[in-house]
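J.: what follows is a predicted structure for the sequence shown.
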Amino acid sequence: MLLHALFIVFALVLFCYIVVNERRSKSRVPYLVRCTAGLLAIGALTGLLFPLSYPSSWSFSPNSDELAIFTRGTPETAIDISVRNSDAVTTDSIIARKFQIPLIEDWEAFLQQYPHTPFAVHGFGLTPYQLKALDGHPIRYHAPERPHGFIFGEWPLQLPASTPLVMHGQYNNPSEQEAKVILLSAAQPVDSAIIPPQSTHPFTLTCHPKQLGNNLFSVLAIAGQDTLQHEKLPVTIRPSQPLHVVMLAASPSFEYKFLTNWFQQLHYGTAFRARISTGKFSFSYSEASSTSLAYPLGESTFKHTDLLIADEAELAACSRHEQQVIAEAVRSGMGLLLFIHDGKTSSLLGKQFRASAISTKHEQGVTMRSAAKKDYPRLPVSALSTIQINPSQRPLLYHNEQVVAASQLYGKGFVTAMTISNSYIWWLRNQQASYAQFWSFLLDNTAAGRRQNPHYVQTPRFPTAHKRTDLSLQHPDTPISIDGTAYPLLQHESLPDFFQLSFWPRRTGWHSMEVPQGDSTWFYVYDNSDWQAAKDFAAMQAMESFVTENSKKRPEEARNKSRLKNEVPKWLFFLLFLIAASILWYASRQYNQNVM
């Protein structure tokens, strides 16, 4: 620091001497030019004696140490620029052949060859396997434009009979002409939506499947007379399985009467008990039911029960032991649907929900919409209670923005609370279809714990032949047979109640999956070209998310990068010093000639 201070003093004194000396001198070179030359000479001398640097961010030259990786979807303009400025490789065989760029054939060997080299990834991005191996590696991502067409599609892979199929999607339409997406069932249009031009627009399509078994629906995108995209929607429609239902009412009511009649039409086994007074009950049983509701309720009461429907007040009136028996049955997989009438919950399972009565009168009744975006007809309700859900609860029914039915997982079973208890009015108004859809939706989300069908989640969302597919199942740890071949299950690394298997499908189309002592189900393997835009968009999102999380894991390195500086070359200062000294020499030469 002392040396720097002394040099600064010396430079100031020298500059003052140059200014005064050039002021007294007479030359054809202007005075301002001579002073500037003197200042440049002093500055160049400073740069020669002391290293001067500038931030790396000021540099616009390409990073020669960075390796460009071109993936599928990389624009040709980006390839041309990157190839000229830096080294490049690609994971796409088409890019490799067209631009004569080295193709990465072994990802692990490639990373061993470039263990610390920063990567610049272009295109739709890398695969999950490749990203996992890049954890902690310096990487930048240059995302292309969104792919055209269906960039998102979600629908249930399995559906019980009489349940509507609801498909949620998103379509990217960059053209100046509006597009139309159409849902096809047996090659016939059943629903459609309009996509505005130059927009990425969400849509919802619905239909009611009429055929059991494996169904292959389609979603079509058209613009005028042109077909833009055609994708498959495989869905397995399961036949309705008769349930064993127990109903506990605080008092006889029309809601339970119509529910009992509807269950009997579906050939469900029903057992009904209504409290008449303290310690006195009325009972009714269907022919398919073998359950006894004699007091007190015990473990044998709910041993074969799939669904319990009860008033919260009746459940609270049960003894502590009976409530514990019911809770244990729910924990083992039985579904529980609670009617909450006055916003008060005091039973063992009812206390899981917070309900509050609304003082506003609903003279014109209320309308409801399900979480699946299904609207139901108006019901006359004089006073309405709503449910304040917590993060562990899932809303099922809404009135405007208020939740009137919600579900929560309890062990292996589900508990659903609902504040609407006069749905029978739809039946009286000859709206039996709405009544059936309403209760089918509630039953599907409540009585799911004891189903024998193997329910699964597949990864990736669109599996293809000869590529790894992971299936996560909530099923006991027993071997699963796929197309007759047994596969062992492994404990899921994150979810203790789930098991996982991995395999490589050999063909496209439907594949059977069988569980010992259980029913079989099916899953579908797509062609490589199916849902390509959605797969590309998902890869882009995964790539962007990975880069963001990866940068958070390396904060110190990011700060160091922001502090990186490049040193100004010495030859530049030497050149400036020669130019400035030449100007001063020429000016002094002119002065000497004038004096002589």
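T.: Ah, there it is.
J.: from now on I want contacts and neighbour counts done on CA atoms only, so please keep to that.
T.: Fine.
J.: from the contact counts, what lies against the lengthiest helix in the chain?
T.: Ranked by residue count, the top helix of the chain under DSSP state H comes out as helix 570-595. Applying 3 or more C-alpha pairs under 8 Å, 6 or more residues apart in numbering; DSSP states H and E, one finds that helix 570-595 contacts helix 31-49.
J.: got the angle between the helix it packs on and helix 570-595?
T.: 140 degrees (axes from the mean of the first three to the mean of the last three C-alpha atoms, to 10 degrees).
J.: next SSE downstream of helix 31-49?
T.: Scanning forward in sequence from helix 31-49 by DSSP states H and E, the next helix or strand is strand 53-55.
J.: so for the very next helix or strand once past that following strand, what gets flagged as buried?
T.: Later in the chain than strand 53-55, the nearest helix or strand by DSSP H and E is strand 67-70. Of the residues in strand 67-70, Leu67, Ala68, Ile69, Phe70 count as buried by neighbour count, 16 or more other C-alpha atoms under 10 Å.
J.: what sits against the first one?
T.: Looking back up the chat, that one is Leu67. Ser86, Asp87, Ala88, Val89, Thr117, Pro118, Phe119, Ala120 (C-alpha atoms under 8 Å, 6 or more residues apart in numbering).
J.: use this one as the comparison:
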Amino acid sequence: MDFKYLAIGFCVALGVFLLIAETRRKHKAHLIWRLLASMMAILCFYFLLYPPGFTTKKKAGTQEINLLSSNVSELSSLSRFTYSLDHQVFMDHRKDGVQFVPDLEYFLKSNPDLQVIHIFGKGLSTEQLQLLKGKQLSFHPGPAVDGLTALSWNGQLTPSSELVLQGTYQHTGGEASKLLLEGLGTKLDSITLTEKGLQTFTLKAIPQQSGKAVFRMIGLKGKDTLFTGPVPIEIKASNPVKVLMLASNPDFEYKFLKNWLFEKKYPLIFRSRISKDKYSTDFLNTDIKELHAITPALLKKMDLLILDEEELEQLSGAERSNIKQALDNGLGLFIRVSSVKSGLGIAAGNSLYESESLKNKPLNAGFTNHGAILSALPFEQLLFLKSGNDDQPLFQEVGGKILVNSQLYGMGRQTVSVLSATYQWMLNGAAGDYAQFWSAMVNKTARPAEAKERWTISPGSPQVGETVAITISLPQGGLVPAFKTAGLMMSPLQNRELATQWQLNTWAGQSGWNTLQIADLNDSFYVYHQEDWQQLREAQQRLATIKFVQHHPIHNQVVEKSILLEKKLSLWWFFIPFLLSVSFLWYETKML
């Protein structure tokens, strides 16, 4: 801006100088013409430095379009510009004026005036929807079809554990739909859906083999096969919890628990007191064959100790001291109490109280934190636990009174239970509830497993050609461990904040099981074909688009916009007059 004022001052001074010089010339025959030529030359010289501009209007670019994600039956009824992200849709309808968009992000940046997008067909992926934030959207899905809308299953199993597939199915009516679960050429489970609308379903099976396997789920409607998809699972042998159970008397609770632990293949030592110094001992699923006293060496081999208050009181002082030391070193301790005068085991903090609110009533109870409510137990419960600041309630009756409480003690955990007859679940045919309760108690109380290499993969169900991110957590830092996928050595990136965490980015190169080797850990993950679960992915994409569009509705009428543009006059308009003026001044001086 300062230079512009200097240019104006210079031109004014030059004009004054030329005006004085022309008026003092001896030859004044063409004085008027010379003065005009001088002023014209100075003016054009200034405009060559700072050409004048003007404002003009330009119509804005495309502001409303149609975006096809699948074929549309009545394409001729669509107005506005129509584009497609699907190359096949573009090839089918290019004669109708449909244009292909190979890259949505580039297209949006090339059309900054775009306000409204009408989406037709099966919807867009999550990544594509994120690019449309800030736009006004409408979604016109195609007609609803029969098929899955959600599906999940527990792919990592232990021997004799149950495979459970759960999901939702959209049934449009008409003939009944049938879902089948097949494994190794055998029909494992099936369900028939007859009601119209969104239906939930569960398919179950207990795989008999070990290692990796790929089951299949098939959807049928009449004679038509709607879909078929792989269900990869892996059955791994786990390190079972080693249990030591000490009973003051062999009641039904201990008998049923012993049988259940034996059937579930837990290594178990069960000692039942007959008299003061006489015992009956069972060694089940274990190599240990002798038990004379509760020693530190024995407790070090165990992960969980289960006993009742009477047995704890009858143990010697040395044995109780050994249990306390083992608990401090990580052993899990589960104590059954039946009296309000109980000492409540090793750890302090728990207290008991009696209440007759459930007198002559069955016990309805469930896991805390909105967990599952199990079937009623046919006995009255009068004894309950009070929870302290360091306690974690695990199981409570529906009114909130605590039945099972847990607390940390050193590196171990002590759990106290006032339930006296959980075997009633077994007698009443609720074996699943019995297993669920004791599985939770064992897993929550037992000695924690040693830290090992852990890993996660994103996305959880990768497809061929898709980028996958593998996050590896190691038990400790140190040197970079060896990473291999599909037999190829890979170079991971260490997390800047967590020295024990590594990130590995790679491609899902081949379908089926892909190996993953992390130091001494050999594991695998499954990669799906592009055609696998295509119907399910399209249904989830449709639902995700509906939800996203609800937060980005069309709330304004599209107004045609015009853009004001500042333009500069061409320099030729000033250069030619400047050249003519200077030429005239020279010619008049020399020739005239």
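T.: That came through, no problem. Since the structure is predicted, the reported quantities are computational estimates derived from the model, not experimental observations.
J.: what's the TM-score here?
T.: TM-score of the superposed chains, computed with TM-score structural alignment, normalised by the length of the second structure, equals 0.60; 482 aligned residues with a C-alpha RMSD of 6.0 Å.
J.: thinking again about what came up before, list the buried ones in the longest helix of the first structure?
T.: Under 16+ other C-alpha under 10 Å, the buried positions of helix 570-595 of the first structure are 573-574, 576-577, 579-581, 583-584, 587-588, 590-591.
J.: for stretch 88-105 of the first structure, same thing?
T.: Using 16+ other C-alpha under 10 Å as the test for burial, stretch 88-105 of the first structure gives Ala88, Val89, Thr90, Thr91, Asp92, Ser93, Ile95, Ala96, Ile101, Pro102, Leu103, Ile104.
J.: for the closest residue to the last one other than its chain neighbours, give its distance to Glu105 of the first structure.
T.: Meaning Ile104 of the first structure. Excluding the flanking residues, the one nearest Ile104 of the first structure by C-alpha to C-alpha, 6 or more residues apart in numbering is Thr91, at 5.4 Å. Noted for Thr91 of the first structure: a distance of 8 Å to Glu105 of the first structure, by C-alpha to C-alpha, to the nearest Å.
J.: quick one: the helices in the stretch 401-550 of the second structure, in order.
T.: 424-427, 431-445, 534-550 (DSSP state H, counting those that start in this stretch).
J.: show me what the second one is packed against.
T.: Applying 3+ C-alpha pairs under 8 Å, 6+ apart, we find helix 431-445 of the second structure packed against strand 332-336, strand 412-417, helix 424-427.
J.: and it with strand 332-336, angle?
T.: 130 degrees.
J.: average offset between helix 431-445 of the second structure and the first structure?
T.: With mean C-alpha distance after the TM-score superposition for the first structure, helix 431-445 of the second structure departs from the first structure by a mean of 7.0 Å once superposed.
J.: same deal with the last one?
T.: Superposing on the first structure and averaging over aligned pairs (mean C-alpha distance after the TM-score superposition for the first structure), helix 534-550 of the second structure comes out at 3.1 Å.
J.: just after that helix, pick out the following helix or strand.
T.: Assigned by DSSP H and E, the successor of helix 534-550 of the second structure is strand 562-568.
J.: now the element after that following strand, going C-ward?
T.: Following strand 562-568 of the second structure toward the C-terminus (DSSP H and E): helix 572-591.
J.: give me the buried positions along that following helix.
T.: Applying 16+ other C-alpha under 10 Å to helix 572-591 of the second structure flags Phe574, Phe575, Pro577, Phe578, Ser581, Val582, Phe584, Leu585 as buried.
J.: what do you get for stretch 273-283 of the second structure?
T.: Using 16+ other C-alpha under 10 Å as the test for burial, stretch 273-283 of the second structure gives Arg273, Tyr279, Thr281, Asp282, Phe283.
J.: got a list of contacts for that stretch?
T.: Leu246, Ala247, Ser248, Asn249, Pro250, Leu268, Ile269, Phe270, Arg271, Ser272, Lys289, Leu291.
J.: contacts only, for the closest residue to Met418 of the first structure other than its chain neighbours.
T.: Counting by C-alpha to C-alpha, 6+ apart, Ala405 is the residue found nearest to Met418 of the first structure once chain neighbours are left out, at 4.2 Å. Contacts for Ala405 of the first structure (C-alpha under 8 Å, 6+ apart) come out as Thr386, Ile387, Pro395, Leu396, Leu397, Tyr398, Thr416, Ala417, Met418, Thr419, Ile420.
J.: check Leu180 of the second structure too.
T.: Lys187, Leu188, Asp189, Ser190, Ile191, Met217, Ile218, Gly219.
J.: what residue of the first structure matches up with the second one?
T.: Pointing back at Leu188 of the second structure there. Using TM-score structural alignment, the partner of Leu188 of the second structure in the first structure is Val190.
J.: wait, its match touches Val166, no?
T.: No: counting by C-alpha atoms under 8 Å, Val190 of the first structure does not reach Val166; the two are 11.8 Å apart.
J.: those two: which is more packed in?
T.: Val166 (17 against 14; other C-alpha atoms under 10 Å).
J.: which part of the second structure lines up with the helix or strand hosting that one?
T.: According to DSSP H and E, Val166 of the first structure maps onto strand 165-173. Using TM-score structural alignment, strand 165-173 of the first structure corresponds to residues 163-171 of the second structure.
J.: mean shift between that stretch and the first structure?
T.: With mean C-alpha distance after the TM-score superposition for the first structure, stretch 163-171 of the second structure averages 1.1 Å from its match.
J.: ok, which of the helices of the stretch 401-550 of the second structure comes nearest Ile32 of the second structure?
T.: Closest approach to Ile32 of the second structure among these (C-alpha to C-alpha): helix 534-550, 74.4 Å.
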